[in-house]
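[1] would you be able to build a 3D model of this:
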Amino acid sequence: MRRVHAGRGWQWIKEAWRLIRPRFGLVLGTVLLMYVLLFVASMIPMIGNIIAPILAPFLAGGVYVILRRVREIEQRSRIEPLASEQPISFDLLFSVFKDPAPRKALLWLGFVSIAFSLALLLVVATFVTVKLSGVDHSMLTDPSANDEQRIRFLIPYLMDPDAWALWIGILIASVAYSMATFFAVPLIVLRGETLRSAFSQSFSAVGRNWSAFLVYALVLFVLFLTVPITLMLSLILLLPLIVTSVFVAFEDIWNDSPVGGDADRQDQGRVLQERTSTVM
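    Below you'll find the predicted structure:
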């Protein structure tokens, strides 16, 4: 793991687009299929909210496996141009399910995701219960009341000064959780890390490179606002870029592949050629 300068945040996005541009349809289809499957899983009555978080790390791991394959072919094509014609199967999206090595860590990652969400809901529910003690809150259980009326009733209690400490605490916990899980899946699937090690390394990587992630977030925000199409379509088109940029950032921080200009890529191509020549 290494520390990178702030400008890398922009480079991650540029490199992500360069990487997926020749195979944009494949990456777009893979990412959309992942989200469609998660949506369908979440709609299963009673157990959907449990199944979807457990499936998510496995499907995300499959996307990273596909991106690693795209990278391998892209590197190989620098010394063997015909390598760029190699097909990549959508079946790789489900390859992590068949691999026993990361299975335990990914399952626990899904359980941790469920536990974290439940913990936040429990904290909010406890706060609301305490605030409403001694207050007539029959509207919340009144079958004739609609959701808008219930929300209007709750807003004053959720926005009072006491609630701000709650929201700040939830925000801090959510940021810490996001830092710990940001690179967790690629660390487990691509580097074989345990869940604890993945959490620790991901948290440290994001913390050490906060300036690069700040630039990264600002650039994505600007892209999201400037794409001249409808909100939903812009999100769909940007999703492959976002997922790939996370993969590129992972490569860069763990020094698995240089990210930058043509000189870096040419140097990597020469190293790859030398290794191939040595093996042959």
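
[2] switch to C-alpha atoms for all contacts and neighbour counts from now on
    Noted.

[3] tell me what the helix or strand hosting residue 175 is packed against?
    Under the criterion of DSSP states H and E, residue 175 resides in helix 161-181. For helix 161-181, the contact count by 3 or more Cα pairs under 8 Å, 6 or more residues apart in numbering; DSSP states H and E identifies helix 195-208 as packing neighbours.

[4] ok, back up a step: report the buried residues of the helix holding residue 175.
    Of all the residues in helix 161-181, those buried under the rule 16 or more other Cα atoms under 10 Å are 163, 177-181.

[5] and of the residues you listed, the nearest to residue 53?
    residue 181 (13.0 Å; Cα to Cα).

[6] next one: the nearest residue to that closest one once chain neighbours are set aside from residue 267, what distance?
    Excluding its sequence neighbours, the residue lying closest to residue 181 (Cα to Cα, 6 or more residues apart in numbering) is residue 199, at 6.0 Å. Relative to residue 267, residue 199 is positioned 32 Å away (Cα to Cα, to the nearest Å).

[7] second chain to compare with the first, below:
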Amino acid sequence: MTQGINMEPQRLQAGQGWQWMKQGYALFMKAPLLWMVLLLICFIAMAGLSAIPVVGEPLSSLLLPAVMVGLMVGCRALEQGEELELAHLFSGFQQHTAQLVTLGGIALVGQFLIFGLMMMVGGATLVSILMSGQPPQDPQVMAQAIAGAGFAVLIGVALFSVLLMAMQFAPMLVYFNGIAPVEAMKLSFRAFLANIGPMLVYGVAFILLAILASIPMMLGWLVLMPVMITSLYACYSGIFPPQKESESAPAAGDDDKPTEGTL
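    Purely as a prediction, here's the structure:
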């Protein structure tokens, strides 16, 4: 794996946001049925874990980066012409596991701190609803909680946006590039800001596709959910291109040997 020393994110044109979506769809189409199965397994496993009283939801948050990495490893395998396999899901639990769990822990603490700040500025009712894990049966209750929260909503949106940007590429940077969790979050945040144009196009494209996917009884989400994963890998590999083998230093004594197949 490439070591992430002095890594700098690529700055891309706004139109690249749509290209990421197309690249993600191409990766999905290389193994569409298996992608659906893998996402279903992840959903069932994370939902079952979250259902455990008290410790379930925090534990699922801790493990989420490792699960995400497994899906990203599957994307890289397809990109390199290999087969997508169920075993890819467990890649994050085989290498860099401690760093990935640490990353999940940082994100979890960040969420609690943001919720705590929101409660301090008048959003206690809204936070209690959000942390309950179950939406209220009466939509009016949520509407009133949001209206009563006022400034707390603005603070929550701003800080959760920052946390999301910091976590966007952090699991991949930890796993593929060997970067420490905190540094990976900083680099992910910088990469997001440096590519705010393509990220905006990418986000708008996803929202439009989500609307279309929801029309025929939500069936379009069977495709859109995997494409969301594969296109995220396209974002990462576009902003942080994998190091080519030709760019690595030659082994000792190789300089004097002719390369097979060259003149």
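
[8] quick TM-score on the pair, please.
    The TM-score (TM-score structural alignment, normalised by the length of structure 2) is 0.78; 230 aligned residues with a Cα RMSD of 2.8 Å.

[9] can I get the buried residues of helix 161-181 of structure 1 in a markdown table including distance to residue 97 of structure 1?
    Shown next, in a markdown table, are the buried residues of helix 161-181 of structure 1 (distance: Cα to Cα, whole Å):
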| residue | distance to residue 97 of structure 1 |
| --- | --- |
| 163 | 42 |
| 177 | 25 |
| 178 | 24 |
| 179 | 25 |
| 180 | 23 |
| 181 | 20 |
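
[10] which one of residue 199 and residue 267 of structure 1 is surrounded by more residues?
    Comparing residue 199 of structure 1 with residue 267 by other Cα atoms under 10 Å, the one with more neighbours is residue 199, at 24 against 12.

[11] what lines up against the more buried one once you look at structure 2?
    In structure 2, the residue equivalent to residue 199 of structure 1 is residue 185, according to TM-score structural alignment.

[12] stretch 162-178 of structure 1: how far from the chain's middle?
    Put simply, stretch 162-178 of structure 1 sits 20 Å off its chain's centre (Cα atoms, centre = their mean, to the nearest Å).

[13] check which helix or strand residue 105 of structure 1 maps to.
    Using DSSP H and E, residue 105 of structure 1 falls in helix 103-131.

[14] and the next helix or strand after that helix, which residues are buried?
    Using DSSP H and E, the helix or strand that follows helix 103-131 of structure 1 in sequence is helix 147-158. For helix 147-158 of structure 1, the neighbour count (16+ other Cα under 10 Å) marks 150, 154, 158 as buried.

[15] dump those to JSON lines, plus distance to residue 32 of structure 1.
    Below are the buried residues of helix 147-158 of structure 1 laid out as JSON lines (distance: Cα to Cα, whole Å):
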{"residue": "150", "distance to residue 32 of structure 1": "35"}
{"residue": "154", "distance to residue 32 of structure 1": "36"}
{"residue": "158", "distance to residue 32 of structure 1": "36"}
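
[16] and residue 12 of structure 2, what's its match in structure 1?
    Applying TM-score structural alignment, one finds that residue 12 of structure 2 aligns to residue 4 in structure 1.

[17] wait, isn't that match in contact with residue 207?
    No - applying Cα atoms under 8 Å as the test, residue 4 of structure 1 and residue 207 come out as separate, 11.4 Å apart.

[18] okay, now stretch 147-155 of structure 2: how far is its last residue from its first?
    Stretch 147-155 of structure 2 has an end-to-end distance of 14 Å (criterion: Cα to Cα).

[19] any idea how far the match of residue 199 of structure 1 lies from residue 102 of structure 2?
    In terms of Cα to Cα, residue 185 of structure 2 sits 12 Å off from residue 102 of structure 2.

[20] please apply the same query to residue 149 of structure 2.
    31 Å.

[21] now do residue 42 of structure 2
    Going from residue 42 of structure 2 to residue 102 of structure 2 by Cα to Cα gives 20 Å.

[22] what do you get for residue 244 of structure 2?
    29 Å.

[23] compare these two (neighbour count), which wins?
    residue 102 (18 against 8).

[24] what does the more buried one correspond to in structure 1?
    Applying TM-score structural alignment, one finds that residue 102 of structure 2 aligns to residue 108 in structure 1.

[25] report the contact partners of its match.
    residue 195 (Cα atoms under 8 Å, 6 or more residues apart in numbering).

[26] measure it to residue 198 of structure 1 for me?
    Residue 108 of structure 1 is 12 Å from residue 198 of structure 1, by Cα to Cα.

[27] try residue 152 of structure 1
    42 Å.

[28] can you check residue 192 of structure 1 too?
    The value you get for residue 192 of structure 1 to residue 198 of structure 1, if Cα to Cα is used, is 9 Å.

[29] compare these two (neighbour count), which wins?
    residue 198 (24 against 15).

[30] wait, doesn't the more buried one sit right on residue 183?
    Yes - Residue 198 of structure 1 lies in contact with residue 183 (Cα under 8 Å); the separation is 7.3 Å.

[31] how about the nearest residue to residue 186 of structure 2 once chain neighbours are set aside, what does it touch?
    Computed as Cα to Cα, 6+ apart, the closest residue to residue 186 of structure 2 that is not its neighbour in sequence is residue 166, at 6.2 Å. Listed by Cα under 8 Å, 6+ apart, the contact set of residue 166 of structure 2 reads 184-189.

[32] element containing residue 43 of structure 2, please.
    Counting by DSSP H and E, residue 43 of structure 2 is part of helix 32-50.

[33] equivalent range in structure 1 for that helix?
    Under TM-score structural alignment, the match for helix 32-50 of structure 2 is residues 24-42.

[34] buried stuff in the matching stretch?
    Neighbour-count burial for stretch 24-42 of structure 1, with 16+ other Cα under 10 Å as criterion, is recorded at 24, 26-28, 30-32, 34, 38, 41-42.

[35] again, but for stretch 202-212 of structure 1
    Neighbour count says stretch 202-212 of structure 1 has 202-203, 205-206, 209-212 buried, by 16+ other Cα under 10 Å.

[36] returning to that earlier point: from the chain's centroid, how far away is the helix holding residue 105 of structure 1?
    What separates the centre of helix 103-131 of structure 1 from the centre of its chain is 18 Å, taken as Cα atoms, centre = their mean.
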